[in-house]
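Asker: Next input, structure requested:
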Amino acid sequence: MKNQFKKLILLMLMTSVALTGGVGSVFAQEAASNANPQAYEAQQIKEDAKYSKKVMKAVRVGLGVDEKFTQADGVIETMPKVEVMNYYLASFGKKVKGQEVRLAVEEIFDIDLNYVSKMDYGSKLAIYPPAVMESLRVSLNEEPKSTMQDARIMDMTKNQVMDRYIKERDYSLTGEESRTLINQIFGVNLSGISNLEYMQIAVSSKGQWIVKSDSDLFVLESSLDDVDVSIYTTPYFKSVTGSEGLPESLKNKLVNIGFTYDEEANLLYYKNPTGESVPDAFKGQVMGILIGTIMTEYKNRY
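Answerer: Predicted structure coming up:
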């Protein structure tokens, strides 16, 4: 990966010299625009950089270039957020604690897991997945299959559960393993969020905006415990289509999987009948329908 990245940077610089007579950040921005015009346009409207200086330095070093080599920034800013997170986590060394993982999530995704834990938002579960429960039981000096301490585990804050799990794994989780753990404990699917960037779908969950831009067409909003889900259009949707109404094709598909359409409020609503957080498989199905609607009816039009 590092060698490929260096070759890409070299190609950018050579082309910059040929086209402009000099090396500058303008070409890096131009390359980003050509790679993903919509991403570039969304980025241009922001006054601040996409990532903090410490994140950018860490990723530059992780990619094998000098930490001050800003010509690489155009490439970094178009990388999937999960890749940026991997490089940033690596900058902490071989042992990465829970608080450092949470810092990385806030720095890269702008999601405050400490706040989610403090307010006890996120997944409402009777019990965590087996891998989490078994590690927590061991951390409490119980056998992996023992249920004697399960009530105590479920009474812990999400941060405490995360920290105990990571400690039990000797602080050696990979970026992917950390994201899986976060989804299991907090109900925050960072990999899914990374894939949603520039998809024109805003996501509000756990009392925070998870994904949001000025060109979003739809909003997917979940309750603080992820038991309820609502979908509605944005002001941008109205401005470009001339209508506030949800498209019939979207309404039909979501009603078929259990949503209810509220005509007065112009929103689609779903509540998990089990009283627990909506499972990942259902979230994925809903997101797939939303993305499919945008791709077939609105992509390259708005």
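Asker: use CA for all of it now, contacts and neighbours both
Answerer: Noted.
Asker: how about Val229, secondary structure?
Answerer: Under DSSP: H, G, I helix; E, B strand; the rest coil, the three-state class of Val229 is strand.
Asker: how near is it to Tyr270?
Answerer: Applying C-alpha to C-alpha, to the nearest Å, the value for Val229 to Tyr270 is 5 Å.
Asker: can you give me the strands in this protein?
Answerer: 201-205, 208-211, 218-222, 228-233, 260-262, 267-271 (DSSP state E).
Asker: Mind giving me the packing neighbours of the longest one?
Answerer: Under the contact criterion of 3 or more C-alpha pairs under 8 Å, 6 or more residues apart in numbering; DSSP states H and E, strand 228-233 touches strand 218-222, strand 267-271.
Asker: can you list those strands in TSV and add distance to Ile76 and mean neighbour count?
Answerer: TSV is the format used below for the helices and strands packed on strand 228-233 (distance: least, C-alpha to C-alpha, whole Å; neighbours: other C-alpha atoms under 10 Å):
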stretch	distance to Ile76	mean neighbour count
strand 218-222	27	21
strand 267-271	37	20
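Asker: before we go on, could you also do this sequence so I can check it against the first one:
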Amino acid sequence: MKAPTKKLRISLLKASTLLLVTSSILITPTISEAAISKKPQLTNTEMTKYPAEIIKGISLTLRKEKHGKLTPTEITEQIENMSKVAAMDTYIRSFPKDLTGSRVREIVYQIYKIDLDAISDLGAGTKQSVYPDQITSSIKQIVDVDDIDSYIRNLSKSEVMDLYLESYHYELAPSDIRVAINLIFGTNLDGISSLENSGIALFSKGQWINQSSEDLFVVHTSDDDVDVKIYPTDYFKKRTGLDELPVELQDSLKQLGYYFNEKVSAFYYADPDGQSVPDYFKGKTLGLLIDYISSNYSDL
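Answerer: From the prediction side, this is the model:
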């Protein structure tokens, strides 16, 4: 009998290898998946975007809603790519119990790293003579007082939030909870989520709301959001060689009402009536910066 030719030996080797791989897939699919994938495989414990408790809750929801059809790798990838808003919504859906104000504030800190209790203790947040009717009318349903506005003014913002959630028997949807947080604390979680990886650092109400080492511009607001200043980061200066905002961006900010304030060495805006800058103005400012970065510095 003739010895196998070189071509035949190669064919036999390929067949043996295929049989071995096939057996491995049938016996240990997760190991096989990790072995043949060129992408790095992260386990839940290796993820750093959110705390382990949040990851566990989100994973539970994803498995339940997808009827267990997601692999651990797919779950990890979904969580890593989730916006903070989506992470908050998905995590809350894993909660079997009613969410009190203190628990919601803890979740906000775990996902956003924003300390709402610190904002409350500082007395920071939206500057207003009274809370919006949406807040006061709801609280009035469970508090028996003659002057609800005066009563609420003497409460901390965290206490106002607690009463508001209680008035709805702790059954508000996540989106409604975020609306309440914005109305009470002046903290727009939906807007903040959109700033992730935008190149914009946001300092507001005594703490960093959004920040990374590669941010290009800083938006710095006062504790009560009455005034805003904008200036370039050290990273921007190093990468571009510029010591100030680009002229084109300066001109765009001037059209919104900003001017260069030499005292603070930044482009500056203050509400003429001494009230907190409204959301639409914040949105215009951030939108302008995001568009400018996208058009001019997407490679930084």
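Asker: picking up where we left off before, out of the strands of the first structure, which is closest to Glu297 of the first structure?
Answerer: strand 218-222 (12.8 Å; C-alpha to C-alpha).
Asker: quick check: angle from the closest one to strand 228-233?
Answerer: Here strand 218-222 of the first structure runs at an angle of 170 degrees relative to strand 228-233 (axes from the mean of the first three to the mean of the last three C-alpha atoms, to 10 degrees).
Asker: Tyr91 of the second structure maps to what in the first structure?
Answerer: Matched by TM-score structural alignment, Tyr91 of the second structure corresponds to Tyr88 in the first structure.
Asker: what about that match, neighbour count?
Answerer: Close neighbours of Tyr88 of the first structure, defined as other C-alpha atoms under 10 Å, add up to 28.
Asker: Tell me how far it lies from Gly98 of the first structure.
Answerer: Distance from Tyr88 of the first structure to Gly98 of the first structure, by C-alpha to C-alpha: 14 Å.
Asker: Now for the spatially most central residue of the first structure: which residues touch it?
Answerer: In the first structure, the C-alpha nearest the mean C-alpha coordinate belongs to Ile193, at 2.8 Å (C-alpha atoms, centre = their mean). Neighbour list for Ile193 of the first structure: Ile210, Val211 [criterion: C-alpha atoms under 8 Å, 6 or more residues apart in numbering].
Asker: for the stretch 51-200 of the second structure, what spans make up the helices?
Answerer: 52-65, 72-80, 84-92, 101-112, 116-122, 133-140, 148-153, 157-167, 174-185, 189-193 (DSSP state H, counting those that start in this stretch).
Asker: Can you convert those helices into CSV and add a column each for distance to Ile31 of the second structure?
Answerer: Listed next are the helices of the stretch 51-200 of the second structure as CSV, based on distance: least, C-alpha to C-alpha, whole Å:
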stretch, distance to Ile31 of the second structure
helix 52-65, 20
helix 72-80, 11
helix 84-92, 28
helix 101-112, 31
helix 116-122, 43
helix 133-140, 53
helix 148-153, 58
helix 157-167, 46
helix 174-185, 37
helix 189-193, 35
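Asker: re the thing from before, could you export the strands of the first structure as a markdown table, including distance to Met79 of the first structure?
Answerer: Formatted as a markdown table, the strands of the first structure follow (distance: least, C-alpha to C-alpha, whole Å):
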| stretch | distance to Met79 of the first structure |
| --- | --- |
| strand 201-205 | 19 |
| strand 208-211 | 16 |
| strand 218-222 | 24 |
| strand 228-233 | 28 |
| strand 260-262 | 37 |
| strand 267-271 | 33 |
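Asker: Can you check which of the ones you listed gets nearest to Val17 of the first structure?
Answerer: Nearest of these (C-alpha to C-alpha): strand 208-211, 36.7 Å.
Asker: Show me which positions of the closest one end up buried.
Answerer: Of all the residues in strand 208-211 of the first structure, those buried under the rule 16 or more other C-alpha atoms under 10 Å are Ile210, Val211.
Asker: helices or strands up against that strand?
Answerer: Using 3+ C-alpha pairs under 8 Å, 6+ apart, strand 208-211 of the first structure sits against helix 190-196, strand 201-205.
Asker: deepest of the ones you listed, which one?
Answerer: strand 201-205 (a mean of 22; mean count of other C-alpha atoms under 10 Å).
Asker: a markdown table for the helices and strands packed on strand 208-211 of the first structure, including distance to Leu125 of the first structure?
Answerer: Shown next, in a markdown table, are those (distance: least, C-alpha to C-alpha, whole Å):
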| stretch | distance to Leu125 of the first structure |
| --- | --- |
| helix 190-196 | 19 |
| strand 201-205 | 16 |
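Asker: for the residue nearest to Gly175 of the first structure when sequence neighbours are not counted, what are its contacts?
Answerer: The spatially closest residue to Gly175 of the first structure, leaving aside those adjacent along the chain, is Asn86, at 5.1 Å (C-alpha to C-alpha, 6 or more residues apart in numbering). Going by C-alpha under 8 Å, 6+ apart, Asn86 of the first structure touches Thr174, Gly175, Glu176.
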